[in-house]
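Peer 1: Build me a model from this:
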Amino acid sequence: MHDTTDNECTLCPTFRSNLDPRTPDRWPVCEGCRLRLSRLIGELHDLHERLANPEPAEAGRRRYQRLDTQGRAETVWADPLATIGGSGPIPSKPDQPHVSGTPSKSTPANLDHIDLTNEARIPNPTPQARKHPWDQIGNLSVATRLDEVVRDWRDTLWPGHHLPPPTVPELVMWLRAGHTPEYAGNRVDEACTGHPGIADTAAELHQLRGTLRAALGETDPRPRHWLGVDCPHCHEISTIQQAPGDDYAECGNCGRMYTGDQMAEIVHEQAAAART
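Peer 2: Predicted structure coming up:
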């Protein structure tokens, strides 16, 4: 649980850990963090899709010429398996006896990829595992983690609503903006207002995002800072920043969000005012 006072946003410690928590207009979550949580859930879907459907490796195309048995020149692939991506290294049998403490051979597949992209399942740990959860290894799948959140939100806020199919696209759709004709609102926004565990849920999903990015070999890109531009809402200068790929720029001081068109208009107006 995050340590915040009664008048501070409970999600700022997750999304803005290097800044002081904001005072929300709608307690307990500020407007900026409400939007950040919705974007985070959508990003989990995109990261999962890229992990589950990686781009095929480019096949090697190196060739060289040699003479055949008749003395004629011919062109051959440098790697006989180049057209299917090339051959991997084949380890030879070690000539030393196995002794206790020898590292185990690595697995032929990336277990993190397999774990994270598996289908949803209801965890059923043994009594021993329940007593020592920190000893468990591996990752629950993205579908499993999202299904847990969906079930928690449904039981807490919408007990009469049906659960969506436990696939990542369907679960994300349900969490962000409703899924069936029985609901046409914004579940993220309502959960930020009415769910008592929203801070823990946001922290868990934020951690899951980091796990997915690590599995993809990615790091967080640095945001763009709008230097010299003051926020029209709070009038703080150079506090507006925009992460690569985001549709909105956000003021780090007050949390106000601006679209690309709004930022262009703000820059134009402030540049014109500076010339007068």
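Peer 1: When you work out contacts or count neighbours from here on, use the C-alpha atoms and nothing else.
Peer 2: Fine.
Peer 1: Looking at the protein, which residue reaches furthest from the middle?
Peer 2: Ranked by distance from the centre of the chain (CA atoms, centre = their mean), the top residue is residue 70, with 59.1 Å.
Peer 1: so the closest residue in space to residue 82 that isn't next to it in sequence, which of the three states?
Peer 2: Leaving aside its chain neighbours, residue 82 sits nearest to residue 60 (4.8 Å; criterion: CA to CA, 6 or more residues apart in numbering). Three-state call for residue 60 (DSSP: H, G, I helix; E, B strand; the rest coil): coil.
Peer 1: Just give the number of residues close to residue 60.
Peer 2: Counted with other CA atoms under 10 Å, residues neighbouring residue 60 total 16.
Peer 1: now swap in residue 59 and tell me
Peer 2: Residues near residue 59, counting by other CA under 10 Å: 12.
Peer 1: Show me which helix runs longest in the protein.
Peer 2: helix 31-52 (DSSP state H).
Peer 1: buried residues in that helix?
Peer 2: In terms of neighbour count (16 or more other CA atoms under 10 Å), helix 31-52 has its buried residues at 31-34, 36-38, 40-42, 44-45, 47-48, 51.
Peer 1: From the contact counts, what lies against it?
Peer 2: Applying 3 or more CA pairs under 8 Å, 6 or more residues apart in numbering; DSSP states H and E, one finds that helix 31-52 makes contact with helix 12-15, helix 111-117, helix 168-177, helix 187-194, helix 198-215.
Peer 1: what's the spacing between the nearest residue to residue 203 once chain neighbours are set aside and residue 121?
Peer 2: Nearest non-adjacent residue to residue 203, counting by CA to CA, 6+ apart: residue 14, 5.9 Å away. To residue 121, residue 14 is 27 Å away according to CA to CA, to the nearest Å.
Peer 1: These two - which one has more neighbours?
Peer 2: residue 14 (19 against 14).
Peer 1: In contact with the more buried one, which residues?
Peer 2: Contact analysis of residue 14 by CA atoms under 8 Å, 6 or more residues apart in numbering lists 199, 202-203, 206.
Peer 1: and if we set it to 10 Å?
Peer 2: Listed by CA atoms under 10 Å, 6 or more residues apart in numbering, the contact partners of residue 14 are 2, 21, 33, 37, 199-200, 202-204, 206-207.
Peer 1: quick one more, to check against the first:
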Amino acid sequence: MTDSTTCICCAIFRPDATPRTPTDGPVCAVCRWRLRRDVVAIGRLHRDLTTPELVDGDRRLVEVVDDEGNPTGMHRWADPAAAVLPVGAVPARSGQPIVTGTRAHSTPIDLDTIDLIAPANHVTVHDPYNDQIGYISAATILDSWCRALHVTVFPFEPRPDATVPTLVSWLTGGFPESRMDSVCSQYPAIPDLAGEIRRLCIAMRGAAGETELKPQVLWGVPCRRCNLVSHLLRDEEYIECGNCQLLLTDAEYRTWVAEATKRFGARPAVTSQD
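Peer 2: Got it, this is the predicted structure:
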């Protein structure tokens, strides 16, 4: 693969910003990190979505009484919802005409979640008209990419089992560098892979009720390159200038803050603001 002058994955992870110039292969360091972050997040979200919630039920025995309130000598389980739900008003009989029929049964779990946590399906589904609903499962998407990578990039390595934990571990593992780094450097279809992983991660966050953390503005800190103040944004592991796209690691940022403190005579404010 020939080196690109701009990162071929910036359009996926930061579509509203100017693409960076990568220093190692066609994918910049931050997009490599964000791709790996999404793969790891998919593994965690899959675990959360497949773990049933534990509902505290009232397992006490209560005595059964007759219509006059006298004990009958029998016992029953307390209402399992009584321990977790408040008592509500009982509606009176409606004066509207009675409509008969059978109510459709609702699903016990969100259908999107069912789709996303389903086992891997190796049958290819095409949707040329974009009129289908629902999601392809995480196991299906990860397994299809791992199969392709096994053939093109890692032909001499064992192919992982088609379960989400195993597939995530295989993608993020490897020696001396992770397989994800090798893919970013060697795999021609890395933008397609990154785009599908990004969409899958967003869908799973939505099913789990999560939102992504917004970058934090480092107020009062001048950029080391363009010298504009409060344009530095912290995104978990990296600090980036929103004006000139300067990229700093946390260690580089701390060194710059110490240098700026000596240069300007006062420590810049580094607090964040929503």
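Peer 1: TM-score of the superposed pair?
Peer 2: Put the two chains on top of each other and the TM-score (TM-score structural alignment, normalised by the length of the second structure) is 0.73; 240 aligned residues with a CA RMSD of 3.5 Å.
Peer 1: before we move on, the earlier item: among the buried residues of helix 31-52 of the first structure, give me the pair with the biggest separation.
Peer 2: 31 and 51 (30.5 Å; CA to CA).
Peer 1: Need the counterpart of residue 262 of the second structure in the first structure.
Peer 2: Taking TM-score structural alignment, residue 262 of the second structure has residue 272 as its aligned residue in the first structure.
Peer 1: Give me the neighbour count for that match.
Peer 2: Neighbours of residue 272 of the first structure (other CA under 10 Å): 10.
Peer 1: Does it lie in a helix or a strand, and which?
Peer 2: Counting by DSSP states H and E, the element that carries residue 272 of the first structure is helix 260-275.
Peer 1: Now that helix: buried residues?
Peer 2: 263, 266.
Peer 1: Residue 29 of the second structure touches residue 22, doesn't it?
Peer 2: Yes: in this structure, residue 29 of the second structure is within contact of residue 22 by CA atoms under 10 Å, at 7.0 Å.
Peer 1: what residues do the two have in common as contacts?
Peer 2: residue 7.
Peer 1: ok, back up a step: the second structure: which residue goes with the residue nearest to residue 203 of the first structure?
Peer 2: Here residue 14 of the first structure is matched to residue 12 in the second structure, going by TM-score structural alignment.
Peer 1: Check the gap between its match and residue 34 of the second structure for me.
Peer 2: For residue 12 of the second structure, the distance to residue 34 of the second structure - CA to CA - is 10 Å.
Peer 1: ok, now residue 85 of the second structure?
Peer 2: Relative to residue 34 of the second structure, and taking CA to CA, residue 85 of the second structure is found at 41 Å.
Peer 1: do the same with residue 205 of the second structure
Peer 2: Per CA to CA, residue 205 of the second structure is found 15 Å from residue 34 of the second structure.
Peer 1: residues making contact with stretch 37-47 of the second structure?
Peer 2: Residues from elsewhere that reach stretch 37-47 of the second structure, judged by CA under 10 Å, 6+ apart: 31, 33-36, 48, 51, 113, 116-118, 137-139, 142, 163-169, 171-172, 180, 194, 197-205, 207-208, 210.
Peer 1: List buried residues within the contacts of residue 14 of the first structure.
Peer 2: 21, 33, 37, 199, 202-203, 206.
Peer 1: In terms of distance to residue 235 of the first structure, which of the residues you listed ranks first?
Peer 2: For these, the nearest to residue 235 of the first structure is residue 21 (18.2 Å; CA to CA).
Peer 1: Correct me if wrong, but the closest one is in a helix.
Peer 2: No: counting by three-state DSSP, residue 21 of the first structure is located in no helix; its state is coil.
Peer 1: contacting residues around the residue lying closest to it once chain neighbours are set aside?
Peer 2: Closest residue to residue 21 of the first structure apart from its sequence neighbours, by CA to CA, 6+ apart: residue 12 at 5.1 Å. Contacts here follow CA under 10 Å, 6+ apart; on that basis residue 12 of the first structure touches 2, 4, 18-24, 29-30, 32-34, 36, 199.
Peer 1: And the next helix or strand along the chain from the longest helix of the first structure, what does it pack against?
Peer 2: Moving toward the C-terminus from helix 31-52 of the first structure, the next helix or strand (DSSP H and E) is strand 63-67. Using 3 or more CA pairs under 10 Å, 6 or more residues apart in numbering; DSSP states H and E as the contact test, the elements touching strand 63-67 of the first structure are strand 73-77.
Peer 1: Settle this for me: residue 154 of the first structure is touching residue 178, isn't it.
Peer 2: No: using CA under 10 Å, residue 154 of the first structure makes no contact with residue 178, being 11.2 Å away.
Peer 1: Return every residue with contacts to both of the two.
Peer 2: Counting by CA under 10 Å, 6+ apart, the shared contacts of residue 154 of the first structure and residue 178 are residue 187.
Peer 1: first to last residue in stretch 238-252 of the second structure, what's the distance?
Peer 2: With CA to CA applied, stretch 238-252 of the second structure spans 10 Å between its terminal residues.
Peer 1: Which residue, other than its chain neighbours, is closest to the residue nearest in space to the middle of the first structure?
Peer 2: Computing the C-alpha centroid of the first structure and ranking residues by CA atoms, centre = their mean puts residue 209 first, at 3.0 Å. Setting aside the residues directly before and after it, residue 209 of the first structure is nearest to residue 44 in space (CA to CA, 6+ apart), at 6.1 Å.
Peer 1: Run a quick neighbour tally on the aligned residue in the first structure for residue 172 of the second structure.
Peer 2: For residue 172 of the second structure, the aligned position in the first structure is residue 176, judged by TM-score structural alignment. By the criterion of other CA under 10 Å, residue 176 of the first structure has 19 neighbours.
Peer 1: Residue 176 of the first structure is in contact with residue 189, isn't it?
Peer 2: Yes: using CA under 10 Å, residue 176 of the first structure is in contact with residue 189, at 8.5 Å.
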